[in-house]
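Asker: this one's structure only:
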């Protein structure tokens, strides 16, 4: 096997891979040699309700291939059961296996404003749409994809969320967002019990402070190359990480023959970097959740560089 191609011959589905963490995970799985089916609603001819035409599912697939894997774009709305069923049937027909399922579907950031509104003051349709995008999509995808994943022992399900089990134990100050981001942790916990009977593993995984495309160009008005300029606006941005970091976390989990030791757990990219020895693109290992715990929410005064 070519060095660095630990996932050669493996097949992955990254559901919700148009941009951000999803794109980062798809590309890093490809860099490790996997065939990666990537899905999303924004294509070169159609833009989802998120409203960003600058990132497409086709571009993600091309980046996967350029990284050394094989990227296959399948435009999919994961709320449409027929589309998800057809997606899984295509993977089965073309590859006959599924080794890694990453549930990263979200697309609800535009719905949660005003952030300070109490549940009964918040628009109910917007709130329920958030839950459909962040919870129902994961359930629909797992329902159709897990029969293929469990065909062989060793399959891995990764539920992507925002926050660890520890951080999500406290209320997130937004009723619908709180539910949407805690649900994947419970999904991983429950499905871990069901999947272990098939010799497969389920985990929940969160990035730290993610430098997604939206975070860079909309919130901080910077690029990946100039991201440190954003620290002046928010000092916590100093502990941020690129999408490649969580991508490398997923690739490391997928390549670990003892991945079952994590079954049912809530994991984060910073802790996995320490465990598996990978780094971010700048060679650092940002521990965002440690920094938030000790400095932002604690009484520490250590600089962010101490957590990189």
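Answerer: Received it, and whenever you're ready, just let me know what you need. These numbers come from a predicted model, not from an experiment.

Asker: CA only for contacts and neighbour counts going forward, please
Answerer: Fine.

Asker: scan the chain for its longest helix.
Answerer: Assignment by DSSP state H gives helix 175-195 as the longest helix of the chain.

Asker: quick one: that one to chain centroid distance?
Answerer: Counting by C-alpha atoms, centre = their mean, to the nearest Å, helix 175-195 is centred 14 Å from the centre of its parent chain.

Asker: now the element after that helix, going C-ward?
Answerer: Downstream of helix 175-195, the next assigned helix or strand under DSSP states H and E is strand 201-206.

Asker: buried ones in the longest helix of the chain?
Answerer: Using 16 or more other C-alpha atoms under 10 Å as the test for burial, helix 175-195 gives 175-189, 191-192, 195.

Asker: for that helix, name the packing helices and strands.
Answerer: Helices and strands touching helix 175-195, by 3 or more C-alpha pairs under 8 Å, 6 or more residues apart in numbering; DSSP states H and E, are helix 124-131, strand 156-160, strand 201-206.

Asker: hold the first one in mind and look at this next one:
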């Protein structure tokens, strides 16, 4: 089925997607939105109903993600996968090939290193094993998945690779992310997309890096002691939370790129949910369009006197 043949209410019907790292947060929301747009979505991660990853959040599993998609009328397949294990990733790709013979959308939303973060420490004071683990989780996983999945994706023109990260290229180039290893892990996907753009252009495929703004992930809400219903109560303690966005917002951003026949114009670029909302016209769940990174750069860190409403 070509993009022109897909129904307007299911623009990704017939497309096969893999969201690597879909247990929670942005990864889960992206998988749900791709499913809502008609794609068949393979969701992977390390936390299942039988096994909990080192992140230690047993209530968020890939089976739950798949059930959310399936209960809403989409089609999802949960495949437990540790993306540091080449054999597991190879088996995953072989299964997608065997069951569908194609891969149209690959979302690398692999991370799971927040529990290792220690801000305010010099590079040499960070325990080396913790730093290297962050690079394994945030960089090595991406490289393994790309190496093994791209041969399937490039069989057909029009394929899309989305490298999920934290921070735009503009922000990350001009700010130290307060932890040497975290900085490397979150800049790497931006360079991955930039570099892949050169290889993919000749085969008619597209690579982009995408970041949410200040994400109201499940983990972030728990850390601030609020829920999605009363999240604004945390603003008094964390003023920048005023620009926070739900995971649905970045999910809609990725789904919009995937459904865009002209997405090749983004090839190699670093994109944000707020930027893409302006381009494609979608909103967050509350009807607003938060633009987190400009707000952080210009107001909270730049000293500009402007209300958050100017950035929503």
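Answerer: Arrived safely, thanks for sending. Keep in mind that what you see is a predicted model, and the values were worked out from it rather than measured.

Asker: so which of the helices and strands packed on helix 175-195 of the first structure is the most surrounded?
Answerer: Of all these, strand 201-206 has the most neighbours on average by mean count of other C-alpha atoms under 10 Å, namely a mean of 29.

Asker: what span of the second structure lines up against it?
Answerer: Using TM-score structural alignment, strand 201-206 of the first structure lines up with residues 206-211 of the second structure.

Asker: average distance between that stretch and the first structure?
Answerer: Taken over the aligned residues, the distance from stretch 206-211 of the second structure to the first structure averages 0.4 Å (mean C-alpha distance after the TM-score superposition for the first structure).

Asker: what is the burial count for residue 116 of the second structure?
Answerer: For residue 116 of the second structure, the count of nearby residues is 17 (other C-alpha atoms under 10 Å).

Asker: residue 31 of the second structure maps to what in the first structure?
Answerer: Aligned partner of residue 31 of the second structure by TM-score structural alignment: residue 26.

Asker: hang on, that match in a helix?
Answerer: Yes: according to DSSP: H, G, I helix; E, B strand; the rest coil, residue 26 of the first structure belongs to a helix.

Asker: list the contacts of it.
Answerer: Contact analysis of residue 26 of the first structure by C-alpha atoms under 8 Å, 6 or more residues apart in numbering lists 14, 17, 36, 38, 60, 64, 247.

Asker: just those: which are in strands?
Answerer: Counting by DSSP state E, the contacts of residue 26 of the first structure place 14, 36, 38 in strands.

Asker: and which of the residues you listed is nearest to residue 290 of the first structure?
Answerer: Using C-alpha to C-alpha, residue 14 is the member of these that lies nearest residue 290 of the first structure, at 27.1 Å.

Asker: can I assume that closest one is in contact with residue 104?
Answerer: Yes: with contacts counted by C-alpha atoms under 8 Å, residue 14 of the first structure reaches residue 104, the gap being 6.9 Å.

Asker: which neighbours do these two have in common?
Answerer: Counting by C-alpha under 8 Å, 6+ apart, the contacts common to residue 14 of the first structure and residue 104 are residue 22.

Asker: can you get me a residue count around residue 170 of the first structure?
Answerer: Residues lying near residue 170 of the first structure (other C-alpha under 10 Å) number 9.

Asker: same thing with the one 3 residues further on?
Answerer: The number of residues packed near residue 173 of the first structure is 13, by other C-alpha under 10 Å.

Asker: what's the counterpart of residue 266 of the second structure in the first structure?
Answerer: Aligned partner of residue 266 of the second structure by TM-score structural alignment: residue 262.

Asker: now its match: how far from residue 272 of the first structure?
Answerer: According to C-alpha to C-alpha, to the nearest Å, residue 262 of the first structure and residue 272 of the first structure sit 11 Å apart.

Asker: what's the answer for residue 50 of the first structure, then?
Answerer: Here residue 50 of the first structure is placed at a distance of 30 Å from residue 272 of the first structure (C-alpha to C-alpha).

Asker: quick one: which of the two has more around it?
Answerer: Neighbours were counted for residue 50 of the first structure and for residue 272 using other C-alpha under 10 Å; residue 272 has more, 22 against 14.
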